[in-house]
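**Student:** sequence first, then the predicted structure:
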Amino acid sequence: MQITFIGGGNMATAIIGGLVKQGGHSLHVVDPNADKLTYLYREFGAVGSHDLPDSFTASDVVVLAVKPQQLKEICLQLASRLNGAQVVSIAAGIRIEALAHWLQTERIVRVMPNTLSHGGQGCGRAVRSGRVGRKRPPGAAETIMQAAGITVWLPEESGIDDITSVSGSGPAYVFYFIESMIEGAQQVGFSADEARRLVLATFDGALELARQSPLPVATLRQNVMSKGGTTERAIQRFEAEGVKAAIVAGALDCRDRSIELGQQLSRD
């Protein structure tokens, strides 16, 4: 499959890595950053260029992977070049209706993967435009999402905003917590390398237990605690500082921002 990525940022790189593992694809990346193009060619064999191709064919797939603020300009440049190519957008916020208007096509699928896709551990949600067909997912978009990891097709586009607050931005929340634990480990005397290894191993073990156990994660957490013990003291501090409430509120703020971006940037 011939797949052209417009934009070679972190999300595009993650998906390209998954596609390379699948094999059988011809990958092209358009990006103004020469160093980025060199890296993508060296690591994945993706051919790079600074300029948009003059034209595509109906069998091509075009992945829109630029920042939402750049998307309208790019789409207007692409409109006359698509020739029926399948378009897949991974840009946050921008609605299919706006994309269809700018691109003058309805062969559009909008997806929200995350940066864990590079290791095949990502997850994402996707929604197709009305004329792509709802009974069977479009093969090209399905292939790309499978490269990202777990895929769920949504009946309504509004679900993209919801998943952005969990799977789309969620890795950053986890990294933030890891960062905090590493800092705590260093403050009690571990070196930076020791702290990183200890914390990552702790996350690996906890995640695997959560994956394998039928118990709710709240129960798993309670099972680690003992009355009046050390873990209870730490959790009490988290509760007193409002850590859980802040995480929940942050996820909701993330969803609201996705909606705001869609409203702001989807205008004609």
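**Tutor:** Cool, the structure landed.

**Student:** could you use CA atoms for every contact and neighbour count after this?
**Tutor:** Noted.

**Student:** residue contacts, Pro32?
**Tutor:** Ser49, His50, Asp51 (CA atoms under 8 Å, 6 or more residues apart in numbering).

**Student:** most neighbours among the residues you listed, which one is it?
**Tutor:** In terms of neighbours by other CA atoms under 10 Å, these top out with Ser49 at 17 neighbours.

**Student:** ignoring the adjacent residues along the chain, who's closest to it?
**Tutor:** Among residues not flanking Ser49 along the chain, Val30 sits closest, at 5.0 Å (CA to CA, 6 or more residues apart in numbering).

**Student:** next: Asn83.
**Tutor:** Spatial nearest neighbour of Asn83, chain neighbours left out: Thr57 (5.5 Å); criterion: CA to CA, 6+ apart.

**Student:** next: Tyr41.
**Tutor:** Val47 (5.8 Å).

**Student:** contacts only, for the one you found.
**Tutor:** Contacts of Val47 by CA under 8 Å, 6+ apart are Leu27, His28, Val29, Leu37, Leu40, Tyr41.

**Student:** run a quick neighbour tally on Gln121.
**Tutor:** Taking other CA under 10 Å as the definition, Gln121 ends up with a neighbour count of 14.

**Student:** ok, it touching Ala148?
**Tutor:** Yes. The criterion here is CA atoms under 8 Å, and Gln121 meets it with Ala148 at 7.2 Å.

**Student:** out of the contacts of Val47, grab the one that's most surrounded.
**Tutor:** Top of the contacts of Val47 by neighbour count (other CA under 10 Å): Val29, with 28 neighbours.

**Student:** tell me the contacts of it?
**Tutor:** Contacts for Val29 (CA under 8 Å, 6+ apart) come out as Thr4, Phe5, Ile6, Gly7, Gly8, Leu37, Ala46, Val47, Gly48, Ser49.

**Student:** how far away is it from Val20?
**Tutor:** According to CA to CA, to the nearest Å, Val29 and Val20 sit 13 Å apart.

**Student:** put this beside the first:
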Amino acid sequence: MTAPIWLLGCGNMGGALLRRWLGAELGPVVVIDPAPRGLPDGVEAVATPPAGRPDIIVLAVKPQLWWAATEALADRAGPTTLIVSIMAGVTTAAMARRFPASPIIRAMPNTPAGVGHGATALFSTAGDLAEGAAEALFGPAGMTFWLRDEVDFDAVTAVSGSGPAYVFAFIEGLAAAAVAAGLAPDLADRLARATVIGAAALAAADPAVPPGELRTRVTSPGGTTAAALDVLRPGLDPLLQRAVAAAAERSRQLGG
């Protein structure tokens, strides 16, 4: 893809995608952000949209601010300008009020996209050409999943969009438990990280094997893992259900 891309907002997620695009030689990319964070070397940002009309506008601003942030872009988008949003909660119908003539793609990537292991959910009614462009944008960031119903975005946001933070919190908790069990903090941190990375690699190595089967394979009856799971499992499933439900509800609230 050699289409001009305008990236509105360069925070953690926008910056992660930008680095993947540069690595895949997509672009050129214009970053529009008055206060960008962690721009890649050689990339500069502008505070306001430049002259001209882009082929793609990627909206990566906070959903609470998006309407004001896109005001200067409204007259830059036409029927051939693809609008791609990674904003939580903002619907395609809402974006169509700002960009009534443009095809719209809604996406929910996650931060592992920055290292090429992201999971991006996509939705569009814009047709095959726009969908092909979206695949080109998000393919370098990892796996893509097309949704049949836009309403599923709230659950997707709660699972994969917010999910990396749940895993990081688990690593923190596992390391803290290791320290409580007597390990030095540095060793506890390295063991917790390596354990989660290794377990994820096993899960990725054979997607046909259900996670429950993987769990069973490392759980000997009456052994140490079984003793730990007897404590962990009764509270884990309902806790995760409440966490995902809270995140999904917040996504709905952000959508207004």
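**Tutor:** Ah, there it is. Everything quoted here is computed from the prediction, not taken from an experiment.

**Student:** care to give me the TM-score?
**Tutor:** Once superposed, the chains reach a TM-score of 0.90 (TM-score structural alignment, normalised by the length of the second structure), with 252 aligned residues with a CA RMSD of 2.0 Å.

**Student:** need the counterpart of the residue nearest to Tyr41 of the first structure in the second structure.
**Tutor:** Alignment note (TM-score structural alignment): Val47 of the first structure maps to Glu44 of the second structure.

**Student:** any idea how far its match lies from Lys62 of the second structure?
**Tutor:** Counting by CA to CA - Glu44 of the second structure and Lys62 of the second structure are separated by 20 Å.

**Student:** and the lengthiest helix in the second structure, what does it pack against?
**Tutor:** Scanning the second structure for the longest helix, with DSSP state H as the assignment, gives helix 224-254. When contacts are defined as 3 or more CA pairs under 8 Å, 6 or more residues apart in numbering; DSSP states H and E, helix 224-254 of the second structure sits against helix 153-156.

**Student:** what does the helix it packs on contact?
**Tutor:** Contacts for helix 153-156 of the second structure (CA under 8 Å, 6+ apart): Ala88, Gly89, Met108, Ala121, Val244, Ala245, Ala247, Ala248, Glu249, Ser251, Arg252.

**Student:** neighbour-wise, which of the residues you listed leads?
**Tutor:** Ala88 (28 neighbours).

**Student:** I figured it hits Ala158, correct?
**Tutor:** No. Counting by CA under 8 Å, Ala88 of the second structure stays clear of Ala158, with 9.7 Å between them.

**Student:** hey, what's in contact with both of these two?
**Tutor:** Ser251.

**Student:** what sits closest to the residue at minimal distance from the centre of the second structure if chain neighbours are left out?
**Tutor:** In the second structure, the C-alpha nearest the mean C-alpha coordinate belongs to Asn110, at 1.6 Å (CA atoms, centre = their mean). Leaving out its chain neighbours, the residue that sits closest to Asn110 of the second structure by CA to CA, 6+ apart is Gly161, at 4.8 Å.

**Student:** can you pull the contacts of the aligned partner of Ile94 of the first structure in the second structure?
**Tutor:** Under the alignment (TM-score structural alignment), Ile94 of the first structure maps onto Val90 of the second structure. By CA under 8 Å, 6+ apart, the contact list for Val90 of the second structure reads Pro63, Leu254, Gly255, Gly256.

**Student:** how about a cut-off of 7 Å?
**Tutor:** Listed by CA atoms under 7 Å, 6 or more residues apart in numbering, the contact set of Val90 of the second structure reads Pro63, Leu254, Gly255.

**Student:** what helix or strand is it on?
**Tutor:** Assigned by DSSP states H and E, Val90 of the second structure belongs to neither a helix nor a strand.

**Student:** before we move on, what about the one 10 residues further on?
**Tutor:** With the criterion set as DSSP H and E, no secondary-structure element contains Pro100 of the second structure; it sits in neither a helix nor a strand.

**Student:** which residue lines up with it in the first structure?
**Tutor:** Per TM-score structural alignment, Pro100 of the second structure is aligned with Gln104.

**Student:** where exactly do the strands run in the second structure?
**Tutor:** 5-8, 29-32, 45-46, 56-59, 82-85, 104-108, 118-124, 142-146 (DSSP state E).

**Student:** tell me which residue of the first structure is furthest from the middle?
**Tutor:** Gly228 (40.5 Å).

**Student:** gap between it and Gln236 of the first structure?
**Tutor:** For Gly228 of the first structure, the distance to Gln236 of the first structure - CA to CA - is 10 Å.

**Student:** and for Thr105 of the first structure?
**Tutor:** Using CA to CA, one gets 55 Å for the distance from Thr105 of the first structure to Gln236 of the first structure.

**Student:** what's the answer for Ser80 of the first structure, then?
**Tutor:** Taken as CA to CA, the span from Ser80 of the first structure to Gln236 of the first structure is 60 Å.

**Student:** ok, the equivalent of Thr164 of the first structure over in the second structure - how many residues close by?
**Tutor:** With TM-score structural alignment defining the correspondence, Thr164 of the first structure maps onto Thr157 in the second structure. Thr157 of the second structure has 26 neighbouring residues, counting by other CA under 10 Å.

**Student:** please apply the same query to Ser55 of the first structure.
**Tutor:** By other CA under 10 Å, 12 other residues sit near Ser55 of the first structure.

**Student:** contacts only, for it.
**Tutor:** Arg81, Leu82.

**Student:** let's go with 10 Å and repeat that
**Tutor:** Contacts for Ser55 of the first structure (CA atoms under 10 Å, 6 or more residues apart in numbering) come out as Leu78, Ala79, Ser80, Arg81, Leu82, Asn83, Ala85.

**Student:** kindly report the same for Arg193 of the second structure.
**Tutor:** Contacts of Arg193 of the second structure (CA under 10 Å, 6+ apart): Phe168, Phe170, Ile171, Glu172, Leu174, Ala175, Leu187.

**Student:** mind redoing it with 7 Å?
**Tutor:** By CA under 7 Å, 6+ apart, Arg193 of the second structure lies in contact with Ile171.

**Student:** picking up where we left off before, can you pull the buried residues of the longest helix of the second structure?
**Tutor:** By neighbour count with 16 or more other CA atoms under 10 Å, helix 224-254 of the second structure contains the buried residues Ala226, Ala243, Val244, Ala245, Ala247, Ala248, Glu249, Arg250, Ser251, Arg252, Leu254.
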